[in-house]
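*Asks:* here's my sequence, what's the structure:
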Amino acid sequence: MNTHYKFDAQAINNHIVNWLGTYAQNAKAKGFVVGISGGIDSALTSTLCAQTGLPTLCVEMPIHQAQSHVTRAKEHIAWLKANYPNVSGAEADLTSTFEHFKEQVPPAGTQHLTDHTLANTRSRLRMLTLYYFAGINNAIVAGTGNKVEDFGVGFYTKYGDGGVDVSPIADLLKSEVRILAKYLGVTESIITAKPTDGLFGDDRSDEDQIGASYEELEWAMQQKEFGKKSGDFEGREKEVFDIYIRFNTNNQHKMQPIPVCEIPLNLK
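*Replies:* Just a heads-up that it's a prediction; the model follows:
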C-alpha cells in the first residue's frame, strides 16, 4: 500500500501548527490541554500544540495504568518540557475516583458488558478532567484520534476521548502519524510501542481488541473507498476487510452528527 510517496512531513507539520494557532486565536483561548497516555497519538498531538508557542498543558490521568504506559507518558512530558518552554505537566490520579464510581453503580448482566462499560467510563472520567483543566486555564482540549480510529473503525469512546474541541491529527492515517512523529523527534519507544487504549488496566493492544493491525485497517479503509466488497477477497484479506466493515458499520453512530428530531412546521 503506497500512500506516502507525496507525504511532506514539514509542510504538513506547519499546516497543522498554523491551523491550531489560528483556531485558538479565533476562539480567544490562551492555550491547549492534551491528555498524555504514553502512546504515539497523544505524543504527536501534544508536540504539535507545543509548536504553536501557546501554553500547552499535558495531563496524565492514570486509572490502574500499566507501568509501561506511565513511564512513556512521563518520558514524553519531560522531553516536551526540555524542548518547549511553554509546556507544563499535571497529574490527576483518577484511580480512587473510578473505584468510588464503581461502588455507586450496579453491575451489568454479564462480566464482559460490565468490563466494557467500565472501560468507557475511564475514558469519560478523563474527558471530564481535561475539561476541568481547560476551564481553569481558558484552554482548548485537543483530541488525539487519528483518521483510522475516528472515521474508519470508530475505535474511541463517545463523549470520552471523542469529547474534544479540536482534532488536529484526525486526517492522518496511523502510518502518517508515525512518519510525522519520527520527523519531530518523538521518543522511539513511543513510536514503536503497540497502540493501546489503556482502558482495561493491562497491556492489551488495540490489535488484540480489534483483531487487525492499523496497517491492515488502513488497507481495508482504502479498499472500501475503491468500492471493493467482501467477496473480492480471500483468506486474511477477507478477514481483515470484514473486520473493518463490521466496526465501520456498528460505529457509525459515533461518526455521524447527533440525530435531531425535526418537528414539522404544521405541528408547531
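
*Asks:* could you use CA atoms for every contact and neighbour count after this?
*Replies:* Fine.

*Asks:* buried stuff in stretch 84-103?
*Replies:* The neighbour-count check on stretch 84-103 (16 or more other CA atoms under 10 Å) flags Y84, N86, V87, S88, G89, L94, F98 as buried.

*Asks:* here is a second sequence; please produce its structure as well for comparison:
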Amino acid sequence: MQVEKVINHITNWLKEYATNANIEGFVVGVSGGIDSAVTSSLCANTGLKTLCVEMPIHQAQSQVNRAQEHIAQLKERFPNVSDISVDLTPVFEEMKSAVPAVEPSAQLDLSLANTRARLRMTTLYYFAGLHKYLVAGTGNKVEDFGVGFFTKYGDGGVDLSPIADLLKSEVYAIGKALKVPNSIQIAAPTDGLFGDSRSDEDQIGASYDELEWAMKMQDNGQKIDDFTGREQEVFRIYTRLNTVNQHKMNPIPVCKIPVNLL
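*Replies:* All right, here's what the predicted structure looks like:
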C-alpha cells in the first residue's frame, strides 16, 4: 500500500464530500483505539473543523488515558481540532433502571453492550446537528464487511466511512504515518463495551491478522475443507460471523407491494 498517497486520497475525499454537502466539519467518537485515532487524524488533516468526543461509560482508565493522549496530540498539531467529554455512565445507568429487570445472562450482557454503542451514536448526532458536522465512522473493512463486528445503529450509525475499505493492518500502517501515539498502536484492540478487559480477539476468537487471511481466502473461493488445524478453525469463525451478520452489512429489507395491490 502506498501509505502517503492513501492518506492524501482519503483526506481529499473527506474534504470534497463535506464541501459538496455544505457541511462545516466532522465529529468523531474517540475511544483510545487505533481506528478512531486514524479516523480523527484524517478528518483533522482536511483542515475542516473536527470535534473529538470522548463518551466514557464505565470505561477502563487505560482507554481514557489513550484517548486523552491522542486528542491532546491532535490539538497541538491541528488548530481546527476541538474536543469535549460527555460522561454517559449516568445515562446508561438510568436506562438500565428504567427497563424491566431480567436475570443475568450472556444475552443481557450483549444487549447492554449494544445499548452503550447506541447511546454514543445518539450523542455524536447531537453534536453533528448542533454544529452542522458529519459523523465520521471508525469501522475498518474486516469489521464492516467481513465479520460484522459493530453495533447496528451504534458505531454502525454514521454519515460516511473513511477507513471502511482498509484492512486492520493497513489502518495500523496509516496510523504510524499519521503519528498516532505509540500507546494506541501497541494496545490490544477492544470495543470497550463490556466494562472489562476483554479484547476484540477474546470476543471473536481470532486475531485481525487471522481474519484478514480468512477474508482473502473466501474472496479467492476457498472452502472450509481446503484447510486443517488452526486455519480451518479461523476460516470457520470467519464464515460463521460473515453469514450471521449479513443483516448488518446488507441494506434493510423493504417489503415491496405488488402493483396489483395498489
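
*Asks:* one step back: which among the buried residues of stretch 84-103 of the first structure gets closest to Y132 of the first structure?
*Replies:* Checking the buried residues of stretch 84-103 of the first structure against Y132 of the first structure with CA to CA, the nearest one is L94 at 13.2 Å.

*Asks:* counterpart of the closest one in the second structure?
*Replies:* Taking TM-score structural alignment, the alignment pairs L94 of the first structure with L88 from the second structure.

*Asks:* contacts only, for the nearest residue to that match once chain neighbours are set aside.
*Replies:* Nearest residue to L88 of the second structure in three dimensions, chain neighbours excluded: I57, at 5.4 Å (CA to CA, 6 or more residues apart in numbering). By CA atoms under 8 Å, 6 or more residues apart in numbering, the contact list for I57 of the second structure reads D87, L88, T89, F92, R116, G195.

*Asks:* still on that earlier bit, thought the match of L94 of the first structure was touching V53?
*Replies:* No. Using CA atoms under 8 Å as the test, L88 of the second structure is too far from V53 to be in contact (11.5 Å).

*Asks:* distance of the match of L94 of the first structure relative to A128 of the second structure?
*Replies:* 17 Å (CA to CA, to the nearest Å).

*Asks:* then N80 of the second structure?
*Replies:* N80 of the second structure sits 16 Å away from A128 of the second structure, going by CA to CA.

*Asks:* re earlier: from the buried residues of stretch 84-103 of the first structure, which land in strands?
*Replies:* Residues of the buried residues of stretch 84-103 of the first structure located in strands (DSSP state E): V87, S88, G89.

*Asks:* what's the closest non-adjacent residue to the residue minimising distance to the centre of the first structure?
*Replies:* Centroid-nearest residue in the first structure, with CA atoms, centre = their mean: G145, separated by 3.0 Å. Spatial nearest neighbour of G145 of the first structure, excluding adjacent residues (CA to CA, 6+ apart): A170 at 5.6 Å.

*Asks:* and that neighbour, what's its match in the second structure?
*Replies:* With TM-score structural alignment as the criterion, the equivalent of A170 of the first structure in the second structure is A164.

*Asks:* what range does the lengthiest helix in the second structure cover in the first structure?
*Replies:* Of all segments of type helix in the second structure, defined using DSSP state H, the longest is helix 106-131. Counting by TM-score structural alignment, helix 106-131 of the second structure pairs with residues 112-137 of the first structure.

*Asks:* post-alignment, the matching stretch versus the second structure, mean distance?
*Replies:* In the superposition with the second structure, the average deviation recorded for stretch 112-137 of the first structure is 0.3 Å (mean CA distance after the TM-score superposition for the first structure).

*Asks:* residues of that stretch that come out buried?
*Replies:* The neighbour-count criterion (16+ other CA under 10 Å) identifies 118-127, 129-131, 133-134, 137 as the buried residues of stretch 112-137 of the first structure.

*Asks:* now stretch 231-245 of the first structure
*Replies:* So, applying 16+ other CA under 10 Å, buried residues of stretch 231-245 of the first structure: K238, V240, F241, D242, I243, Y244, I245.

*Asks:* just give me the match in the first structure for A21 of the second structure.
*Replies:* Structural alignment (TM-score structural alignment) places A21 of the second structure against A27 in the first structure.

*Asks:* rewinding a little: could you dump the ones in strands among the buried residues of stretch 84-103 of the first structure to a markdown table with distance to A9 of the first structure?
*Replies:* Shown next, in a markdown table, are those (distance: CA to CA, whole Å):
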| residue | distance to A9 of the first structure |
| --- | --- |
| V87 | 22 |
| S88 | 26 |
| G89 | 27 |
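
*Asks:* element containing A108 of the first structure?
*Replies:* Using DSSP states H and E, A108 of the first structure sits within no helix or strand.

*Asks:* oh, I was asking about E237 of the first structure
*Replies:* With DSSP H and E as the test, E237 of the first structure turns up in helix 235-250.

*Asks:* what range in the second structure matches that helix?
*Replies:* Taken onto the second structure by TM-score structural alignment, helix 235-250 of the first structure occupies residues 229-244 there.

*Asks:* figure out how far that stretch is from the centre of its chain.
*Replies:* The chain centroid and the centroid of stretch 229-244 of the second structure are separated by 21 Å, computed with CA atoms, centre = their mean, to the nearest Å.
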